[in-house]
Structures are given as C-alpha cells and as structure tokens.
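K.L.:
Give me a model of this one.
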Amino acid sequence: MSITQRSDSIISYFDGYINASTTLNQFFKLYEKALEIRNEKEIKADHDCINSLPVLKTPSPMEKQTSELYTRKLFTRFQEELVSTLTFMASKVDDEGEVTTYRVSKFGEDNKGHCVGFNVVDMRVSCSCHMFEFSGLVCSHVLTVFRVTNVLKLLFHYILKHWTRNAKSSVILGSHGTDLFNSYLESHTVRYYMLSHEALKLVDEGAGSLDSYNEAMASLDEATEKVVSATKSDGKFSNGHIKGESVSNGAHVNHCTDDHKGCSAEHLPKEDFDRRISELTQELECANKKCEVDHTHLLTVLKEIEEHKQQLSVQVNDIKLSMMDDF
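P.N.:
From the prediction side, this is the model:
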C-alpha cells in the first residue's frame, strides 16, 4: 500500500468523526468511539459469518468445504477463483518422478498459460503465478489441476489459519485439519502413490544387507498380521470375502497346519491348492499396501505441525500488516 493509499484509508476510517476544528482532546474521545463501533461491526460480522453460510454457485465439494471454513470475504474471493476454473484447461507437459507438471491456460489463450507442478506423494503444488505465496489464497490454476486430478477437497495445508472463521482460536491443527487430511486419503490415487513411495523406501533400506532384509521381512509379517486382523474386524476382506467365511478359511488353514490328521496340503487337489495360495498371496499384497497408511498419516501430520511452527511468525506478521492496512 502506498503512502497516499494509507493516508486515504486513515481518513476514511475517521470520516464522520473528526473535522478541521476537532481539538486533540476531542480527537482521543472520538478515536475511542470509532474503535468501539469498529469492534461492534467486527462482532456482528463474526456472528453472521459463524451462523450463516454464503450461497454456493457450484456442486463442488471444495466450495461447500471452504464456505464452512473461510471468512465470508475470503470465501467470496476463493469462490471467484473456483468458478473461473470452468474456463481453464490443463494439459500434462512433464511427468518425472513424483512431480507432474501441467500447463494451465484459458480456452483459446494457450500462449498465456501458467505452469503448475503437482507432487502427488506429499500433495504439494506450486504455480508460476505465485498467488498462494503472496496472498495465502489458492489460485484458479492450481484449482484447475485439482479438478482434473480428482482432488475434491482443499488440502488443509492450503487453508491458512488467519483466513478462517476460527482465526481467533489458538488451535493451529484441529479437527478440520484431520478431517481434510482424511478426505484426500479417500482418493485411491493418493493412497496408491503414498504407499508406493513408502514401500520403495522400505525396499531400498531392506535390501542393503541380510540383517536389514530379515528385519524388514519380520516387520512386514508383523504388520500383515495386524492389518489382516483389522480387516477382519471391519466385516470383509479387501478381496470381498465375508468375514465369517474368511475366518472360517483361516481357521481351516490353521487346522491344516496344526493337525495333519484332519487335513494336509498334500491331500488338497492341486488346483485348489494353487488357488488358495493365490488368494493368500493377494491378501498379503493388499495387507502390505495398507499397513503403511497409519505410518504415513502420522509422519504427514508431524511434518505439518513443524511447518506450522515455522510459518507462525510469518502469519503473525501478515495479520499485523493486514491490521495496519485497515487503518
């Protein structure tokens, strides 16, 4: 904000309270009155913001989500960015490793596009317009990439605390953050890439030596047992078998292992034996993929907490500057 703009802002703030003949003593009294009225307006605005929701323009889950989180003023700006994505197209231009690069441009304006890099593993995006870095609001280019990659809700690390309805709360990472994180874990693509990323880490470390290999396999066996147990308690196996049927099969396998009189692998037909081995192998693969979810969840949340600590001072400065701009 320029000096002239700041001066105009201050004048408009006291407009109707002071004039050229106002004494210094009167000025301080009127200043207190102006602050009191301003506080009343803020309280009313907070009340309206908390107890009412703005009109939605699209059926987008992201629009509904942000209407419940953002202040009314910020949501209006976000809504404009979201609606404008309907005029944008995104084309994949590079796909190396974890980061996929898209070129986003308006229909018929290919020469005026912006580049958006999307890391699907840690769900981070960067746009050449740098709107989020400057204003704390996600741009329409990033939202376009989210749309074409089926990210239906705004990731919690892109919802800055001081733009939310609960900005006066001291909680940085609350229930909204957890809900948002869980929401994008519902995406099969996200889970696949996150699990693949963590699995490759385990492969690299476990293949380093015989000891690390044995340790990795032991950990996988233990994790597999826990995941299979948890899957049974949910009512069904991931391959669609009913819990009772799966438990029965599991008991049957254990019985075959412990009691050779009742059943033995040697007495099973080869086709049934091969089919059972295939089923167990598939269940094991599914269990290995799922066992990393909780671990990944915890690491991501801890990472976000550390990042919030680092950004806290920046957010405080932003709020101070915003308050100065209002004057």
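
K.L.:
make it CA atoms for all contacts and neighbour counts henceforth
P.N.:
Will do.

K.L.:
quick one: the strands in the chain?
P.N.:
88-96, 99-106, 114-119, 124-127 (DSSP state E).

K.L.:
Give me the helices and strands touching the third one, please.
P.N.:
I take that to be strand 114-119. With contacts taken as 3 or more C-alpha pairs under 8 Å, 6 or more residues apart in numbering; DSSP states H and E, strand 114-119 sits against strand 99-106, strand 124-127, helix 140-148.

K.L.:
so which of those comes closest to residue 54?
P.N.:
helix 140-148 (19.7 Å; C-alpha to C-alpha).

K.L.:
Where is the longest helix in this protein?
P.N.:
Assignment by DSSP state H gives helix 293-326 as the longest helix of the chain.

K.L.:
how far does that helix sit from the chain's center?
P.N.:
14 Å (C-alpha atoms, centre = their mean, to the nearest Å).

K.L.:
And that helix, what's buried?
P.N.:
293, 296, 297, 304, 308, 315 (16 or more other C-alpha atoms under 10 Å).

K.L.:
Equivalent analysis for stretch 272-289, please.
P.N.:
Under the neighbour-count criterion of 16+ other C-alpha under 10 Å, stretch 272-289 has 283, 284, 286, 287, 288, 289 buried.

K.L.:
Which two of those residues have the greatest separation?
P.N.:
283 and 289, at 9.9 Å, using C-alpha to C-alpha across the buried residues of stretch 272-289.

K.L.:
Helices along this structure, start to end?
P.N.:
Using DSSP H, helices in the chain cover 3-13, 24-51, 61-69, 72-84, 131-135, 140-148, 175-185, 188-206, 210-233, 243-258, 270-290, 293-326.

K.L.:
Any chance of TSV for those helices, columns distance to residue 97?
P.N.:
Formatted as TSV, those follow (distance: least, C-alpha to C-alpha, whole Å):
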stretch	distance to residue 97
helix 3-13	47
helix 24-51	43
helix 61-69	28
helix 72-84	28
helix 131-135	24
helix 140-148	18
helix 175-185	20
helix 188-206	10
helix 210-233	25
helix 243-258	38
helix 270-290	20
helix 293-326	19
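
K.L.:
Proceed likewise with the subsequent sequence, for comparison:
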Amino acid sequence: MSSAGRSESTTNFFNGWLPITTGLYSFVTKYEAALIEVYERESTEVFTSEYIYRLVGPHQALLKDAAKIYTRTMFQKLQDQFDQVVCFVVIKRDVEGNVRQLTVKSHSGRAESFELQIDLEKLDGNCGSKLFEYVGLPCCHLLKVFSKYDILKIPKAFIMTRWTIGTNKFSRLYDESQLEVDNL
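P.N.:
Coordinates of the predicted model:
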C-alpha cells in the first residue's frame, strides 16, 4: 500500500505493525490487533480525563473550570497558556458599549503585542494570535483579558467541543440495534 495522494498518517499508523511484504490475510489480522490497541489506548485516555483529578491552585478559577471541561492533554496545553499570562499587560484602546478593543503587550522584554476584541455581554471575541482559530484553545492573551475582567469560567464561545471530556462517548454508548442499514 502506498500513501501517494493520501495523508502520511496512514503510513505512520502501519509502520510499527506491518512490513511492506505483508500478505492480505496477515494484514487483516494485524490491522485488527492494531485497532484494538488504539481503542484500548484511547479508552485509557478517556478514563484518565474523566476520573483522574487535576491539581489546580485555589486561586485559579479559570483553570478549575478548564479541568472540568477539557481532556487531560488539552488541559495541559491550556495550563501552559495560563502560565504565560503573567508576562502580559492589557491596555484599553477603545470601548463601544460592551465591546472592548484591547492591546495585550508583553512586559517581559519581548516586543510582542496582540490586538483583541471582546464583547463582555455575549462573552465572545477574538485575538490577533489566532490560537483559538488554529488549535481550538484560548490563548494566553485571551486568558489575561478574562482575568482582568473577572471572568471566572471559560465562555462557551471559547470551548471547542472536540477537546472536551466525553466527546467520544457515542463510540462507547451506542446500541447496535438503533443503527439501521439504511442509516449507514
């Protein structure tokens, strides 16, 4: 099997399992074993995300909220962003009703600044770093603005469902009798 015209992820998936000379029968049995291992690894990750408590300081309300929302891996990435919050300062540029246009600048010696816009009533907005648009997590600049305006829970507009705990529950909870051949 070649991966020409397809993603290299297929090749990466099979690299540890199958040599190039594998026959069809051997491929099918080893493929099944590989899927079982992936399923078990994902099940372990789901269990860890749902039932292993993450340690968060008592003064970190945003992180406490994130610990209840995000998978373990994404929580760690958000925690890395949260650790950078202290390196920035928020400067107001313009206020139009509930919408604030802000600049978040680094005060740690880096010449770094980002333009933000946030609606304090709807609790949505955007940042010039575009981390949320690319990765699906609020960036340290947005987290800085949340803390400045005493937003103690991550707004729904900044929570991407694919990174939340329990997203894959369908794969564990479906009932095969509910699946009809016509729907597949």
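
K.L.:
Quantify their similarity with the TM-score.
P.N.:
Once superposed, the chains reach a TM-score of 0.80 (TM-score structural alignment, normalised by the length of the second structure), with 167 aligned residues with a C-alpha RMSD of 2.3 Å.

K.L.:
re the thing from before, give me whichever of the helices of the first structure is most buried.
P.N.:
Of all the helices of the first structure, helix 140-148 has the most neighbours on average by mean count of other C-alpha atoms under 10 Å, namely a mean of 23.

K.L.:
and which of the buried residues of stretch 272-289 of the first structure is nearest residue 40 of the first structure?
P.N.:
Once C-alpha to C-alpha is applied, the member of those that ends up nearest residue 40 of the first structure is residue 289, at 54.2 Å.

K.L.:
Would you mind finding the match for that closest one in the second structure?
P.N.:
Structural alignment (TM-score structural alignment) places residue 289 of the first structure against a gap in the second structure.

K.L.:
picking up where we left off before, tell me which of the strands of the first structure sits nearest to residue 50 of the first structure.
P.N.:
Closest approach to residue 50 of the first structure among the strands of the first structure is made by strand 124-127 (29.4 Å; C-alpha to C-alpha).

K.L.:
same for the closest one, what does it pack against?
P.N.:
Using 3+ C-alpha pairs under 8 Å, 6+ apart, strand 124-127 of the first structure sits against strand 114-119, helix 140-148.

K.L.:
Using the aligned residues only, give the average distance of the first one to the second structure.
P.N.:
Read it as strand 114-119 of the first structure. On superposition with the second structure, the mean distance recorded for strand 114-119 of the first structure (mean C-alpha distance after the TM-score superposition for the first structure) is 1.0 Å.

K.L.:
how far does that strand sit from the chain's center?
P.N.:
16 Å.

K.L.:
Repeat that for stretch 142-162 of the second structure.
P.N.:
Counting by C-alpha atoms, centre = their mean, stretch 142-162 of the second structure is centred 14 Å from the centre of its parent chain.

K.L.:
got the end-to-end distance for it?
P.N.:
Its start and end residues considered, stretch 142-162 of the second structure measures 20 Å (C-alpha to C-alpha, to the nearest Å).

K.L.:
who touches that stretch?
P.N.:
Identification of contacts with stretch 142-162 of the second structure by C-alpha atoms under 8 Å, 6 or more residues apart in numbering yields 61-62, 65-66, 81-82, 85-86, 88-90, 116, 123-124, 126-127, 132, 136-138, 167.

K.L.:
and what of stretch 164-177 of the first structure?
P.N.:
46, 49, 50, 69, 70, 71, 156, 157, 161, 162, 305, 308.

K.L.:
go again using 10 Å as the cut-off
P.N.:
46-47, 49-50, 65-72, 74-75, 155-157, 159-162, 181-183, 301, 304-305, 308-309, 312 (C-alpha atoms under 10 Å, 6 or more residues apart in numbering).

K.L.:
Can you report how many residues lie near residue 161 of the second structure?
P.N.:
Neighbour count for residue 161 of the second structure, taken as other C-alpha atoms under 10 Å: 13.

K.L.:
Just want to check the distance between the spatially most central residue of the first structure and residue 181 of the first structure.
P.N.:
Nearest residue to the geometric centre of the first structure (C-alpha atoms, centre = their mean): residue 155, 2.6 Å. Separation of residue 155 of the first structure from residue 181 of the first structure (C-alpha to C-alpha) stands at 7 Å.

K.L.:
OK, contacts around residue 119 of the second structure?
P.N.:
So residue 119 of the second structure contacts 95, 96, 97, 98, 99, 100, 101, 125, 126 (C-alpha under 10 Å, 6+ apart).

K.L.:
Neighbour count and distance to residue 29 of the second structure added to those residues, as a markdown table?
P.N.:
Converted to a markdown table, the contacts of residue 119 of the second structure look like this (neighbours: other C-alpha atoms under 10 Å; distance: C-alpha to C-alpha, whole Å):
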| residue | neighbour count | distance to residue 29 of the second structure |
| --- | --- | --- |
| 95 | 12 | 63 |
| 96 | 8 | 63 |
| 97 | 9 | 63 |
| 98 | 12 | 60 |
| 99 | 17 | 58 |
| 100 | 17 | 58 |
| 101 | 18 | 58 |
| 125 | 16 | 49 |
| 126 | 21 | 48 |
